[in-house]
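Sharing a sequence plus its predicted fold:
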Amino acid sequence: MIAGTHAVPGGAKPDRLISFDTRDVAVDDRIDYWEERCAERVVGLHCTSMSESGLEARFEYCDFGSIKMIDITGNQHVIERSPLLLRRFEKDSVFMTFLRKGSAFVNRAQSCTVVGEGDVVIYDTNKPYMHGFPAQMRHVIYEIPGAHFRERFPRWELNEAVRFDALLNTTRIVSRALREVVETDLRLLETPAQRQLHEERLWTVLETAHALSNGKARSAYHTAVRERVRQYIEANLHDPELCPSGISREMGMSLRQLNRLFEGDANTLTSMIQTRRLQRCHADLARPSHYPKSISETAFNWGFRNLSHFSRRFRAEFGVSPSAFAEMARR
């Protein structure tokens, strides 16, 4: 029996918000209970605890759509995802974690990463790892589907756990941005549109983390300006006039300076704008009950001027025409 299932306003599925707590079961059953519930909701893992009171851990789960959030509070414990568990419980996801309280370590690829309060760590679930907490802790995990992650970051190989230190000038921008997302009151995310916006905020944090870890951001200032540009693009995708020259004027810099900010990225700014528009159209067409607009209205709403051009680009991006995709979503 799962404890603490919440009713969710706005027509969301009843299991969008779920929680369970090991203190609801006998001490001797807590480890088995935790492993079973985690295997159901997150990943198959093995858990141990040296606490005399047994494992005392609470798990809160929220489904935003494609990205899931897991908020875990507990006492001392260690979890392990071994090669055997990788085969038994297959999972193709990337975890972006934020340590809200305590300290931790991540043992991965023959290296151990020590994590402090406020740090962000990104790793995938396809390779063995061990994650430990020596004392009272609280951390938040955002689970990103592996296919979606690779689509956005095709050359970002997570061979080791990637840590972003909350205290370093060059990396704390990631910690600050993710903290703002983590501290959002989930009760305010009542509608699909609000939850989609929440997901986009997470993708923006990942974009910043990607820029830092791949050397595309040369300083904290450079990272902050890139972030401002991305936020401006997201806020103005509806505008068909959105283009690099207009963005440079809005940012108070030359077009050359703007392009240098994103030098080395896989896509140009123009391609980035088009890709984000296509992704927004795809998301709207995938939920016709919430966005009951025609294909042309959807395309024009997200800044496309030419329906034929939109259809060609949509098919090239997603392998199916907008009309065929919308028909599949209505079934």
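Yep, that arrived. Residues are numbered from 1 along each chain as shown.

switch to C-alpha atoms for all contacts and neighbour counts from now on
OK.

distance of residue 106 from residue 149?
Distance, residue 106 to residue 149, using CA to CA, to the nearest Å: 21 Å.

Tell me which helix or strand residue 73 sits in.
Assessed by DSSP states H and E, residue 73 sits inside strand 68-74.

which other residues reach that strand?
Contact with strand 68-74 is made by 55-63, 136-144, as judged by CA atoms under 8 Å, 6 or more residues apart in numbering.

Show me which parts of that strand are buried, residue by residue.
68-74 (16 or more other CA atoms under 10 Å).

on that earlier part again, comparing residue 106 and residue 149, which residue is more hemmed in?
Just comparing residue 106 and residue 149: by other CA atoms under 10 Å the higher neighbour count belongs to residue 106, 24 against 16.

Enumerate every residue touching the more buried one.
Neighbouring residues of residue 106 by CA under 8 Å, 6+ apart: 112-115, 129-132, 161.

Checking it next. Helix, strand or coil?
strand (DSSP: H, G, I helix; E, B strand; the rest coil).

separation between it and residue 152?
Residue 106 sits 25 Å away from residue 152, going by CA to CA.

about what we covered before: can you tell me which of the contacts of residue 106 has the most neighbours?
Most surrounded of the contacts of residue 106: other CA under 10 Å gives residue 129, at 24 neighbours.

what about residue 132, which helix or strand?
Secondary structure from DSSP H and E places residue 132 in strand 129-133.

helices and strands around that strand, which ones?
When contacts are defined as 3 or more CA pairs under 8 Å, 6 or more residues apart in numbering; DSSP states H and E, strand 129-133 sits against strand 77-81, strand 104-108.

correct me, but residue 286 touches residue 324?
No: at 11.1 Å, residue 286 does not count as touching residue 324 under the criterion of CA atoms under 8 Å.

between those two, which one's more packed in?
residue 286 (17 against 10).

Tell me who's in contact with residue 161.
Applying CA under 8 Å, 6+ apart, the residues near residue 161 are 106, 108, 113, 121-124.

Could you identify the most distant pair in those residues?
Distance extremes for the contacts of residue 161: the farthest pair is 113 and 124 at 14.5 Å, using CA to CA.

hold the first one in mind and look at this next one:
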Amino acid sequence: MASGTLKVSTLGGAGIFEANTFEEWQERMSNRFVRLQVSTSRPDNFHALLHGRSFDDISLSRTEPHAHQVDRLQDFICQGEARYYKLSMLLGGAGLVVQDGREAVLGPGDMVIYVTARPYSAVFVDAADSLVMVFPQVALSVSAESVARLTATALSSTSGMGRLVGPFLRELAATLDSISGHGGIMLAHNTLVLVNTMAYTELGAQGADPRTGALAEVKEYIDRNLASSTLGPSTIAAAHYMSTPRLHYLFEGAGTTVPSWIKARRLDRSRRDLMDPALGHATITQIATRWGFPDSAHFSRAFKAPFGATPSEYRRPR
């Protein structure tokens, strides 16, 4: 089979990848997401389009390929690698996602969540148009154990929270190429808030694990008190009438720790303030101090690690 050249262009700040051979698509799928085995029963005259955007640690992609299958094999999963969730919404055509012994048969408007840390398979027919969102596992308020009850379960856009989230995701896919800069970052994070809410309410409808509700309440409390200099495991546990070991247990189930979560949320609030035109008069030091970073040098190092730029670099218009 002949191989061609992957075409890359940018329209409206968005990367568009066109594959004219199946080999090109195989390479792109693993490079864009995680390591995957990609196969098709119709390799001849294969064609696919991928519209991709990345904002911080959130990836948004719209894929329009010919019929193919992707498999996340156990041998491809490395111990200690970052763990991500994938949310896929089928915009057109038909598909199937298999994980954790469940199968989600997808039609237009259906959504599904699956995790990269465990094997899965996804099968798509011709004209299967999908929006795929990839985000860190720790970004959800609900525990990994609870989300495991949702993997490979079709979530309809005609009922429950799906009636709100589904149309939003469809419009997001339609305008993906035009999203960029700070506005794109804010939109990606707001999309994640909606996905988080949908997962939480769906689990509640199923009779969620009590730890899911407890963890969500604790995370809401942390968000409300991020500016407090006394915020820490002992004060959080006391406010929720639980022991400190119990608090740590909740966060271990979500794949993170209490201090790491607090730091990540404070950095995210700082990032939002740096993007906010209404706060253009505030100095970086003032913003850092507001969110619990009294040492400017430490704040700069801590900020650059997840966002790839210093606060001053990040604040410049993109």
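In hand now; what should we look at? What you see is a predicted model, and the numbers here were worked out from it, not measured in a lab.

hang on, the earlier thing: restrict the contacts of strand 68-74 of structure 1 to the buried ones and give me that as a ChimeraX selection.
Applied in ChimeraX, the following selects the buried portion of those according to 16+ other CA under 10 Å:
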select :55,56,57,58,59,60,61,62,63,137,138,139,140,141,142,143,144
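
The lengthiest helix in structure 2 relative to strand 58-65, how many degrees between them?
Across structure 2, the helix with the greatest residue count (assigned by DSSP state H) is helix 181-206. Going by axes from the mean of the first three to the mean of the last three CA atoms, to 10 degrees, helix 181-206 of structure 2 is angled at 80 degrees with respect to strand 58-65.

residues in structure 1 aligned with stretch 28-35 of structure 2?
Aligned using TM-score structural alignment, stretch 28-35 of structure 2 spans residues 37-44 in structure 1.

buried stuff in the following helix or strand past the longest helix of structure 2?
Downstream of helix 181-206 of structure 2, the first helix or strand assigned by DSSP H and E is helix 210-224. Residues 211-216, 218-219, 222 are the ones in helix 210-224 of structure 2 that count as buried (16+ other CA under 10 Å).

What of stretch 38-48 of structure 2?
Buried, per 16+ other CA under 10 Å, within stretch 38-48 of structure 2: 38-40, 46-48.

what's next to it, contact-wise?
Here stretch 38-48 of structure 2 makes contact (CA under 8 Å, 6+ apart) with 1, 18-22, 25-26, 29, 63-71.

run the last query once more with 10 Å
Residues from elsewhere that reach stretch 38-48 of structure 2 (CA atoms under 10 Å, 6 or more residues apart in numbering): 1-2, 17-27, 29-30, 63-72, 121-127.

Quick check on those: which are buried?
17-27, 29, 63-72, 121-125, 127.

how about the helices in the stretch 101-250 of structure 1?
With helices called from DSSP state H, counting those that start in this stretch, the stretch 101-250 of structure 1 shows them at 146-152, 172-182, 192-213, 220-235, 244-251.

Just put those in JSON lines and tack on distance to residue 316 of structure 1.
Output for the helices of the stretch 101-250 of structure 1, formatted as JSON lines (distance: least, CA to CA, whole Å):
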{"stretch": "helix 146-152", "distance to residue 316 of structure 1": "14"}
{"stretch": "helix 172-182", "distance to residue 316 of structure 1": "32"}
{"stretch": "helix 192-213", "distance to residue 316 of structure 1": "22"}
{"stretch": "helix 220-235", "distance to residue 316 of structure 1": "22"}
{"stretch": "helix 244-251", "distance to residue 316 of structure 1": "23"}
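
Residue 118 of structure 1 -> structure 2?
Counting by TM-score structural alignment, residue 118 of structure 1 lines up with residue 109 in structure 2.

Mind telling me what element the residue nearest to residue 61 of structure 2 when sequence neighbours are not counted is part of?
Of all residues not flanking residue 61 of structure 2 in the chain, residue 52 sits nearest, at 4.3 Å (CA to CA, 6 or more residues apart in numbering). Using DSSP H and E, residue 52 of structure 2 sits within strand 48-55.

Superposed on structure 1, what's the mean shift for that strand?
On superposition with structure 1, the mean distance recorded for strand 48-55 of structure 2 (mean CA distance after the TM-score superposition for structure 1) is 1.5 Å.

Next, the angle strand 58-65 makes with that strand.
Going by the same axes, to 10 degrees, strand 48-55 of structure 2 makes 170 degrees with strand 58-65.

what span of structure 1 lines up against strand 48-55 of structure 2?
Mapping strand 48-55 of structure 2 onto structure 1 (TM-score structural alignment) gives residues 57-64.

Return the distance of that stretch from the chain's centre.
Centroid separation between stretch 57-64 of structure 1 and its chain, computed with CA atoms, centre = their mean, to the nearest Å, is 14 Å.

Skipping adjacent residues, who's closest to the counterpart of residue 72 of structure 2 in structure 1 in space?
Per TM-score structural alignment, the equivalent position to residue 72 of structure 2 in structure 1 is residue 81. Sequence neighbours aside, residue 45 is the residue nearest to residue 81 of structure 1 in space, at 4.8 Å (criterion: CA to CA, 6+ apart).
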